[in-house]
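S.K.: Okay, sequence plus prediction incoming.
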Amino acid sequence: MEIGEQVFQEKKRWKRELWNWIKAIGIVILSVALIRAFLFTNYIVYGQSMMPTIQDGERIIVNKIGYELHQPERFDLIIFHATESTDYIKRIIGLPGDHISYENDVLFVNGEPLEENFLDFYRETYSAGLFTEDFRLEAVTGESTVPEDCVFVLGDNRQNSLDSRHIGFVGMDAIVGKANIAYWPLSKFRIF
């Protein structure tokens, strides 16, 4: 084989290799964009409203497709659009049709007391009276039950949370997804 032919074949091989790399990188970028747009996304949590469950500055992964397949469940951690430019993370306390009240730091749903084990740490260390102040759904929302296509949410840090007691119900269409994983910092990696 002549040197000219050899150079030509080498250039041809190099171009083929470059084209294969461009296609592979394009497929990866497209896949990541599709996954992020339709399946999962990540968030940085700002503020203390979900402490101790989620700390200020932690990074979480949110499952965006889960609620397309099934309905939200009580105590799910959700991300939702609170305003056009702000998303919140809170815990679902009330589902459509539920009546919610708090009496002496006990959650009542439809008249039945429910355990909130995720609050044990705060209740043990909180010394300024009731951790969750008494309220009835009617008093904070004007409704006797959670409306259809809505949920009632609270932050785990009940003394420092802007939630349904203040902003009202969260429409199902405002929910971005369910928080599944805290991944940063790595030392606090966990699945919810």
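M.R.: Sure thing, it's come through. Numbering: from 1, shown residues only.

S.K.: rest of the way, CA atoms for contacts and neighbours
M.R.: Noted.

S.K.: in this protein, which strand has the most residues?
M.R.: Determined from DSSP state E, the single longest strand within the chain is strand 175-184.

S.K.: For that one, buried residues please.
M.R.: 175-183 (16 or more other C-alpha atoms under 10 Å).

S.K.: I'd like the residues you listed as CSV, with distance to residue 159 appended.
M.R.: As requested, these are exported to CSV (distance: C-alpha to C-alpha, whole Å):
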residue, distance to residue 159
175, 23
176, 25
177, 25
178, 23
179, 22
180, 24
181, 25
182, 23
183, 26
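
S.K.: next, the one to line up against it:
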Amino acid sequence: MSQSKNEVWEWIKALIIAVLLAGGIRFFLFAPIVVDGESMMPTLHDHYRMIVNKIGYKIGKPERFDIVVFHATEERDYIKRVIGLPGDHVEYKDDVLYINGEPIEEPYLDQYKQDVNGPLTNDFTLEEVTGLDKVPEGHIFVLGDNRRFSKDSRIIGTVEMEKVLGKTNIVYWPPSDFQIIK
């Protein structure tokens, strides 16, 4: 009888440790997220399931073109691409992105530009859409790859780094579309 009580207790301890480890990993290190909508097409499709790396920005900073997940509202997280970093002046003119006056290539949009008639987005400057001359310290400027149909920094403003959950670049579902996005 006492041996079976010991065995039951050992199983309970193992289950508690497993639950705590899984919860800790999900809360502090990695978390799943589902792409909701088409704002990141053609790079990410609606209902893709991805992994968010939550620790990367605790030890480093976002880089231009990282795909990030952030708290847009209390209820919703958004997935967008980092375009402007602190101190950057951002402009979009004639379907060309300019950062600090220099044209920047966006190879991830090449196929989309070929498939779409007309410009991907209207011309804008950071100041026109946010009222700011430069991206403030502690903030980033983000855009969806589907520039025509994305609710991004042009509408919601710059994103505070405290609201960024992490970087995502691994699509794990559906399995046929498994990929690591560069």
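M.R.: The structure has been received and is ready for your questions. Keep in mind the model is a prediction, meaning the values are calculated, not measured.

S.K.: picking up where we left off before, now do the longest strand of structure 1: which range of structure 2 does it align onto?
M.R.: Alignment of strand 175-184 of structure 1 against structure 2: residues 164-173, by TM-score structural alignment.

S.K.: What are the contacting residues of that stretch?
M.R.: Residues lying outside stretch 164-173 of structure 2 but in contact with it, judged by C-alpha atoms under 8 Å, 6 or more residues apart in numbering, are 48-57, 62, 66-71, 177-182.

S.K.: Check the offset of the top helix by length along structure 1 from the chain's centre.
M.R.: Longest helix of structure 1, by residue count under DSSP state H: helix 3-38. For helix 3-38 of structure 1, the separation from the chain centroid amounts to 37 Å (computed by C-alpha atoms, centre = their mean, to the nearest Å).

S.K.: and what of stretch 134-153 of structure 1?
M.R.: Taking C-alpha atoms, centre = their mean, the mean C-alpha location of stretch 134-153 of structure 1 is offset from the chain mean by 21 Å.

S.K.: in structure 1, which spans are helices?
M.R.: Under the criterion DSSP H, structure 1 contains helices at 3-38, 66-69, 120-125, 137-141, 164-167.

S.K.: Could you say which one of the ones you listed comes nearest to residue 111 of structure 1?
M.R.: helix 137-141 (11.9 Å; C-alpha to C-alpha).

S.K.: so where is the closest one in structure 2?
M.R.: On the basis of TM-score structural alignment, helix 137-141 of structure 1 is assigned to residues 126-130 in structure 2.

S.K.: That stretch vs structure 1, average distance?
M.R.: Relative to the matching residues in structure 1, stretch 126-130 of structure 2 has an average distance of 0.9 Å after the fit, by mean C-alpha distance after the TM-score superposition for structure 1.

S.K.: and the residue nearest to the spatial centre of structure 2, how far is that from residue 40 of structure 2?
M.R.: Ranked by distance to the mean C-alpha position of structure 2 (C-alpha atoms, centre = their mean), the top residue is residue 68 at 1.9 Å. From residue 68 of structure 2 across to residue 40 of structure 2, the span is 11 Å (C-alpha to C-alpha, to the nearest Å).

S.K.: What does residue 59 of structure 1 correspond to in structure 2?
M.R.: Here residue 59 of structure 1 is matched to residue 49 in structure 2, going by TM-score structural alignment.

S.K.: OK, contacts around its match?
M.R.: If you count contacts by C-alpha under 8 Å, 6+ apart, then residue 49 of structure 2 has 32-35, 171-174 around it.

S.K.: CSV please, covering those residues and showing distance to residue 135 of structure 2.
M.R.: Written out in CSV, the entries for the contacts of residue 49 of structure 2 read as follows (distance: C-alpha to C-alpha, whole Å):
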residue, distance to residue 135 of structure 2
32, 29
33, 27
34, 28
35, 26
171, 29
172, 33
173, 34
174, 36
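
S.K.: contacting residues around the closest residue to residue 167 of structure 2 other than its chain neighbours?
M.R.: Using C-alpha to C-alpha, 6 or more residues apart in numbering and skipping residues adjacent in sequence, the residue nearest residue 167 of structure 2 is residue 68, 4.4 Å away. Residues in contact with residue 68 of structure 2, defined by C-alpha under 8 Å, 6+ apart, are 79-82, 164-168.
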